[in-house]
Structure formats: structure tokens, C-alpha cells
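Q: my questions concern the predicted model and sequence given below.
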Amino acid sequence: MPLPEIPPVTEKLLAAKKAKGLSFADLEKILGRDEVWIAAVFYRQSSASVEEAKKIVAALELDDSVIEELTAYPVKGLGPVVPTDPLIYRFYEIMQVYGLPIKEVIHEKFGDGIMSAIDFTLDVEKEEDPKGDRIKVIMNGKFLPYKKW
């Protein structure tokens, strides 16, 4: 199955970013927000404040009509299907293989609960290695214990 349809505003933002020769890391310097969060705004997985949207629009030299779309409530998720994009699928596969071990280690260290995806940050770093560069993904979420009643 293909990936979900990309919103028209995403296509417009990505085209403008490419035309300006900017990376998400460049936009991070302009906005003062993390590059992954900015990419999430582009893909409508997060929403920007009016001030943040204005900075994006100015950096990409887009018209102000984009501001309303960037500040609208986002639609989260990829849908109910197994992802087919190889890179996205690898994250799914990681959870298939290591999900239960990760869960068990988290429970041992923190108790019964979950990692927040709301009080959360995600960073992607490049780690140079003579055997082939490495991708370092750092997920940092607040522990939320299940409450008893």
C-alpha cells in the first residue's frame, strides 16, 4: 500500500524549501525549533503558532495564505496499514523485533507506565563511521505511570 496522500500545503512547502536550497537544519536556525519538529509541521503532523508560521512563510518566500494551514490542528499518524516505505518500515520492524524487550526494560527502570509522545522530543543525528555512516535517533519522552484507582 502506498503512503498516505501528501497534503497540498506539504508539497508547496517542500517545493519552496528546495527552490530556496534550504534544509530543515537551516530552518531550525531561523525558527529556533528542532528540525524534526519543523518537518512534522510541513507534513501536518504538528501545528505552528502564528509567529512560527510567519517565520516559515518569510524564509520560504510564500504568501500569507499558508499561515492558516500551518496553524490548523494537525492530523497525526500514517494510517492503519503497515508502512511500505523502506525507511519508515524499518522503524515498524524495530518495534516488531525490539518492542517487547524495550517495554520490559522501561518497566524495570520506571515501573508500569508509558513514554509520552506529547511531552516528547526526537532528534536525528549523523554519526560518521569508517564502516559506513550511522543514523542516531534519540527519542526523549516523559514517563507517565499508569494510575490506580
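A: Happy to help now that I have it.
Q: all contacts plus neighbour counts: C-alpha atoms, from now on.
A: Noted.
Q: in a strand, Lys126, correct?
A: Yes. Assessed by DSSP: H, G, I helix; E, B strand; the rest coil, Lys126 belongs to a strand.
Q: how close does it sit to Lys136?
A: To Lys136, Lys126 is 6 Å away according to Cα to Cα, to the nearest Å.
Q: residues of the biggest helix by length in the chain that come out buried?
A: Across the chain, the longest stretch assigned as helix under DSSP state H is helix 86-110. Applying a neighbour-count criterion of 16 or more other Cα atoms under 10 Å, one finds Tyr92, Ile106 buried in helix 86-110.
Q: one more to weigh against that first structure:
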Amino acid sequence: MNEAKAKAAEEIRAAKQREGLSWAEIAEAIGKPKEWTVSALLGQHPVPEAAAVKVGELLGLSDESVQALQRQPYRTGLGDAANDPTIYRFIEAINVYGPAIKELIHEEFGDGIMSAINFKLDVSRRPDPSGDRVVVTLDGKFLDYNW
């Protein structure tokens, strides 16, 4: 991620806390899903101008951050974020279950991949007597290999 987007993400986190807003409230204000909104505001998607301006007004962001939100990001590695326990558990889950997921995709759909571009994400809570469960749904379009 470039420096301007990283700086904007930090400004957004601080403003979100200062204003006492949830990610869901910010997403609702711009009419986008909460999962996309968080990813975009942390620098992983370009934010349309009207939405960037609305976020800027809502959070009192600098003009530089509003402009940075609108830029196309460089989607590079996780860097230090890979060491965060929550992110690391996703890496661990893919390390353990990735080959099985690949086999099941190929068996069900044929030779191809799941898109991470034509993609939906949902994060929700499911009550459970032994402790609430985190439910993460990765919903990507199947893209077949065409030879």
C-alpha cells in the first residue's frame, strides 16, 4: 500500500474512534457493504469520489486523505499485518485447508479458480452455547481456465 493510503487509513481509524462510529454506520452513510467499506477505507480499493467526500465529511478527514481514498491501490503483501493473531489465523486456516478447498473446487466446478475480484465477503456472529462463532463467508465467482 502506498504511503498516502496508509496515512489515510490511520487518520480514518483515529477519526472513527474519536467520533464513536462503527464500521457499519460508516458503510450505511455511503451505501456500501460494511466489509467492502472497511477494506476500502483501509486502502485496498479505490473509493468513488462521492463516497470519499461523504466519509471525509463524516470523519473530518484532511483533503489529502479524501484524495488518497480515491486512488487505485497497490495490493502488495501483508507486511507486519501477517503477524497479527487474527490475520495469522486466516493464513493458518488456508495453509491447513487450502489444498482441500482447491480439490473440492476442482471436483465441483472443474479446472479453474475462485475470483477475488468478482467477490463478496460477509462477516457475522452466530450464537453458540460453547461461545459465539465467527462466520466468514468468501463468495467468489468461478473462473474456468480456457485453453
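A: Right, received. Where do you want to start? Note that the structure is predicted; figures quoted are calculated from it, not measured.
Q: can you give me the TM-score here?
A: Overlay of the two chains. TM-score (TM-score structural alignment, normalised by the length of structure 2): 0.90; 144 aligned residues with a Cα RMSD of 1.9 Å.
Q: quick one on the thing from earlier: name the residues that touch the longest helix of structure 1?
A: Val82, Pro83, Gly113, Phe143 (Cα atoms under 8 Å, 6 or more residues apart in numbering).
Q: next one: stretch 69-79 of structure 2
A: 1-2, 5, 8, 40-41, 43-49, 52.
Q: so of these, which ones are in strands?
A: Counting by DSSP state E, no part of these is found in strands.
Q: just the closest of these to Ile30 of structure 2, please.
A: Ala52 (8.5 Å; Cα to Cα).
Q: most centrally placed residue in structure 2?
A: Central residue of structure 2 (Cα atoms, centre = their mean): Ser39, 3.2 Å from the mean position.
Q: before we move on, back to that, filter the contacts of stretch 69-79 of structure 2 to the buried ones?
A: The neighbour-count test (16+ other Cα under 10 Å) marks Met1, Lys5, Ala8, Ala40, Leu41, Gly43, Gln44, His45, Pro46, Val47, Ala52 as buried among the contacts of stretch 69-79 of structure 2.
Q: let's see which of these end up in helices.
A: Lys5, Ala8, Ala40, Leu41, Ala52.
Q: ok, and the closest non-adjacent residue to Leu13 of structure 1?
A: Phe42 (6.5 Å; Cα to Cα, 6 or more residues apart in numbering).
Q: quick one: contacts for that neighbour?
A: Here Phe42 of structure 1 is in contact with Val9, Thr10, Leu13, Leu14, Leu70 (Cα under 8 Å, 6+ apart).
Q: quick check: PyMOL command selecting the buried ones in those residues.
A: Buried residues among the contacts of Phe42 of structure 1 (16+ other Cα under 10 Å), as a PyMOL selection:
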select buried, resi 10+13+14+70
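Q: next, format the contacts of Phe42 of structure 1 as JSON lines and append distance to Asp34 of structure 1.
A: Below are the contacts of Phe42 of structure 1 laid out as JSON lines (distance: Cα to Cα, whole Å):
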{"residue": "Val9", "distance to Asp34 of structure 1": "20"}
{"residue": "Thr10", "distance to Asp34 of structure 1": "18"}
{"residue": "Leu13", "distance to Asp34 of structure 1": "17"}
{"residue": "Leu14", "distance to Asp34 of structure 1": "17"}
{"residue": "Leu70", "distance to Asp34 of structure 1": "16"}
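Q: ok, so of the contacts of Phe42 of structure 1, who is nearest Lys147 of structure 1?
A: Looking across those and measuring by Cα to Cα, the closest to Lys147 of structure 1 is Leu70, at 35.2 Å.
Q: mean shift between the helix or strand containing the closest one and structure 2?
A: Per DSSP states H and E: Leu70 of structure 1 is located in helix 65-71. The superposed helix 65-71 of structure 1 is, by mean Cα distance after the TM-score superposition for structure 1, a mean 1.3 Å from where its aligned residues fall in structure 2.
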